[in-house]
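Novice: Predicted model and sequence below, questions to follow.
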Amino acid sequence: MKNLSDQKKGIFLSLIGILIITPDSLFIRLVKINSWDLVFYRGIIPFFILLIGLIIFYKKNFFKAIFIIGYAGLINALIVALTNITFIFSLENTNVANTLVMLSLAPFMAAFLSIFLLKEYPKKRTWIAMFLCFIFVLFIFNDSYQSGRLVGDFFGFITAFLVGASSVVIRIGKLANFLPSLMIAKFFTMLFTIFFVKSLYLEGADIYLVPIMCVFFVTIPLAFLTLAPRYMPAHEVELFFVLETTLGPIWVWLIIRETPSLETIIGGSLIISTLLIHTILELKKPNLKKAN
């Protein structure tokens, strides 16, 4: 890694992080515990892993690394904690494909929020892409409404909004290291959900599925994806998330044969295509201009 350029380090961290996280939705489907118990475990296990890792890395400077994130880091942690909850509830109420398609809208959510919070105005092509994706989302929503999956799609849409909000807050706070904020987010997740936990007892396959999921498909990939923006622009990192939107439903289809509707496949393909074309164009030129 030492001999790699910053760009290559960013690509490596992003690619490995996304490839590792793609089976996450499958494992959420495989476990038997209820949603609140699952969110609690997805908070407490990553929290302690990150806590131990940061203590080992920072040693005497651990508390300094925590306090330096400031209010922006705390707000980001709160947003990420809410994201952890809405993501699970989305998957519990709709197809994996629907949730991940909604999540792919996060870059456009960030662009929309940047207008109000950063006074940055997207270019014309971004507005066009946002409008097209909005139409495609309505197309998917209509199918979900008829199929009784609208609640899950709505939570997926909220998750995308929160992910976009997180990226904007990080930019506002100019955080150089997001891992302490991520650790606090997992603590908040644990704190929020502990009041709704029905049982912490794991049985059957959950005894090993839950820890494996929380360590390998939550903590490790999120750490990689959190470090990636240190070496390459955030919008380039977001391009790799298209892989999760594509591979996540494939894992679920291969193992448990969950098949998305034709409307989701069509709408999702159009959203992913729009996102890819837009991102490729954005990588060629700066995508935002400051308001006068």
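Specialist: That came through, no problem.
Novice: When you work out contacts or count neighbours from here on, use the C-alpha atoms and nothing else.
Specialist: Noted.
Novice: Strands of the stretch 151-292 of the chain, residue ranges please.
Specialist: Using DSSP state E, counting those that start in this stretch, the strands of the stretch 151-292 of the chain run over 288-290.
Novice: ok, now how distant is Ser144 from Leu262?
Specialist: 11 Å (CA to CA, to the nearest Å).
Novice: who has more neighbours, the two?
Specialist: Counted by other CA atoms under 10 Å, Ser144 and Leu262 do not tie: Ser144 has more neighbours, with 22 against 11.
Novice: That one belongs to a helix, doesn't it?
Specialist: Yes - using DSSP: H, G, I helix; E, B strand; the rest coil, the secondary structure at Ser144 is a helix.
Novice: right, and it touches Leu150 too?
Specialist: Yes - counting by CA atoms under 8 Å, Ser144 touches Leu150, with 4.8 Å between them.
Novice: Next, the distance between the ends of stretch 281-288.
Specialist: Using CA to CA, the end-to-end distance of stretch 281-288 comes to 12 Å.
Novice: try this one next to it:
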Amino acid sequence: MTSSAKAVLPAVPAVPALGSERVGALLVLLSAIVWSSSGTLALFLADLSSWTVVFWRTLWAAAFLLGFMLWRDGWPETVRMFRRMGVPGVAVAVCFGIAGSCFVIAVSLTTVANIVLMQAGVPLFAALLAFLVFRERISLATWIAIAAVIAGVAVMVSDSFGSSGSFAGNALALTIAVVFAVATVITRRFSHVRMTPANCLGMVLAALFAATQAPSFAVGAGDFALLAAFGMLNLGLGLALFASGARLVPAALAALLGTMETVLSPIWVWLIHGQVPASRTLIGGAIVFCALLLHLGLEFARQRRPQKPGTTGVNLPQ
């Protein structure tokens, strides 16, 4: 690494106080609980065009995030944050825009269980991407967990190989996991850039693209209320909670708490909509979930151990 490259990398953040860490853990847990309602809300809107849903959902999410920044930081600082996010922020915005669009389309083509279980592998995909792009060292335990996730995903989607529609939905779900991993790696390399404006910009980009694809923007009063909740209370609030809390807790703990979305989302869909996951989805998902929990648990334990004098800890994505 050159000296100029070292100069732009942020310093290792200080360890937060225990009280702040508990607040951060609560915020991240709340974000996962909020996001776990995505599949349930999407299925209530199944009669609408997917692109119409994407348009209104991301538009409401952008409005919520903008209002959140104005309330938290004020107008002058909000403008400065947008100006300072630069190319990394734009890249993250594109990733979130793609993810926000793909989710709604994927729900119409495959099961919610398939989507959220693939998303459970985001932390491991991010580790693999960081190794391939930045040559960051990955432990043997992480490699084993990555292999287990790949095997679990293969089992999970194997039942859909004969169905083009289901396979397309699973491909979109995998796309969501990959772009989130890309966004995680970018955020790690440019952790001095506040990414809430990038989240907002990503939602605007997704809404603009959906506007070119949606057959109509007209929706009934009931659907409009659901779309507002889907955008503001589900997507927007979830992003705001996670962005605020993840800065206060170790990354491994944040990722571990985030898996609550994976646990709850299929349960809400099963209880409310009666969409029972297929047996291969349950088997593959169990492999993914167990591998993720084991890996993150070991990683969190490693982070909690005091470092030896003269060594430098490696930060996981924040």
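Specialist: Structure received. What you see is a predicted model; the values in this text were computed from it and never measured.
Novice: For the stretch 1-150 of the second structure, just list every one of the helices.
Specialist: Counting by DSSP state H, counting those that start in this stretch, one finds helices in the stretch 1-150 of the second structure at the ranges 3-8, 18-35, 38-44, 50-84, 86-107, 112-119, 122-134, 140-157.
Novice: Dump those to JSON lines, plus distance to Ala252 of the second structure.
Specialist: As requested, those are exported to JSON lines (distance: least, CA to CA, whole Å):
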{"stretch": "helix 3-8", "distance to Ala252 of the second structure": "24"}
{"stretch": "helix 18-35", "distance to Ala252 of the second structure": "11"}
{"stretch": "helix 38-44", "distance to Ala252 of the second structure": "23"}
{"stretch": "helix 50-84", "distance to Ala252 of the second structure": "25"}
{"stretch": "helix 86-107", "distance to Ala252 of the second structure": "21"}
{"stretch": "helix 112-119", "distance to Ala252 of the second structure": "16"}
{"stretch": "helix 122-134", "distance to Ala252 of the second structure": "9"}
{"stretch": "helix 140-157", "distance to Ala252 of the second structure": "12"}
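Novice: okay, the ones you listed, which one's buried deepest?
Specialist: Highest mean neighbour count among the helices of the stretch 1-150 of the second structure (mean count of other CA atoms under 10 Å): helix 112-119, with a mean of 27.
Novice: between it and helix 122-134, how big is the angle?
Specialist: Relative orientation of helix 112-119 of the second structure with respect to helix 122-134: 40 degrees, computed using axes from the mean of the first three to the mean of the last three CA atoms, to 10 degrees.
Novice: so helix 112-119 of the second structure corresponds to what in the first structure?
Specialist: Mapped onto the first structure with TM-score structural alignment as the criterion, helix 112-119 of the second structure occupies residues 96-103.
Novice: contact partners of that stretch?
Specialist: 25, 87, 90-91, 137, 140, 152-153, 156-157, 159-160, 244-245, 248-249, 252, 260, 264, 268, 271-272 (CA atoms under 8 Å, 6 or more residues apart in numbering).
Novice: just stretch 244-262 of the first structure next, same as before
Specialist: Taking contacts as CA under 8 Å, 6+ apart, the residues outside stretch 244-262 of the first structure that touch it are 18-19, 21-26, 95-98, 100-101, 103-104.
Novice: just stretch 28-43 of the first structure next, same as before
Specialist: 84-85, 88-89, 91-92, 186-190, 193-194, 196-200, 202, 205-206, 209-210, 214, 218.
Novice: ok, now with 7 Å
Specialist: The contact list for stretch 28-43 of the first structure (CA atoms under 7 Å, 6 or more residues apart in numbering) reads 84-85, 88-89, 186-187, 189-190, 193-194, 196-200, 206, 209, 214.
Novice: Using ChimeraX, define a selection of the buried residues within those residues.
Specialist: Buried subset of the contacts of stretch 28-43 of the first structure, written as a ChimeraX selection, criterion 16 or more other CA atoms under 10 Å:
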select :84,85,88,89,186,187,189,190,193,194,197,206,209,214
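Novice: returning to what we had before: and the match of helix 112-119 of the second structure, how far from the second structure on average?
Specialist: Average distance, stretch 96-103 of the first structure versus aligned residues of the second structure after superposition (mean CA distance after the TM-score superposition for the first structure): 0.6 Å.
Novice: how far does that stretch sit from the chain's center?
Specialist: 11 Å (CA atoms, centre = their mean, to the nearest Å).
Novice: which non-adjacent residue is nearest the one in the first structure that sits across from Arg137 of the second structure in the alignment?
Specialist: Aligning on TM-score structural alignment places Arg137 of the second structure opposite Tyr121 in the first structure. Of all residues beyond its chain neighbours, the one nearest Tyr121 of the first structure is Ile115 (5.4 Å), with distances taken as CA to CA, 6 or more residues apart in numbering.
Novice: any idea how far Ile265 of the first structure is from the counterpart of Val155 of the second structure in the first structure?
Specialist: Using TM-score structural alignment, the equivalent of Val155 of the second structure in the first structure is Phe139. Using CA to CA, Phe139 of the first structure is found at 11 Å from Ile265 of the first structure.
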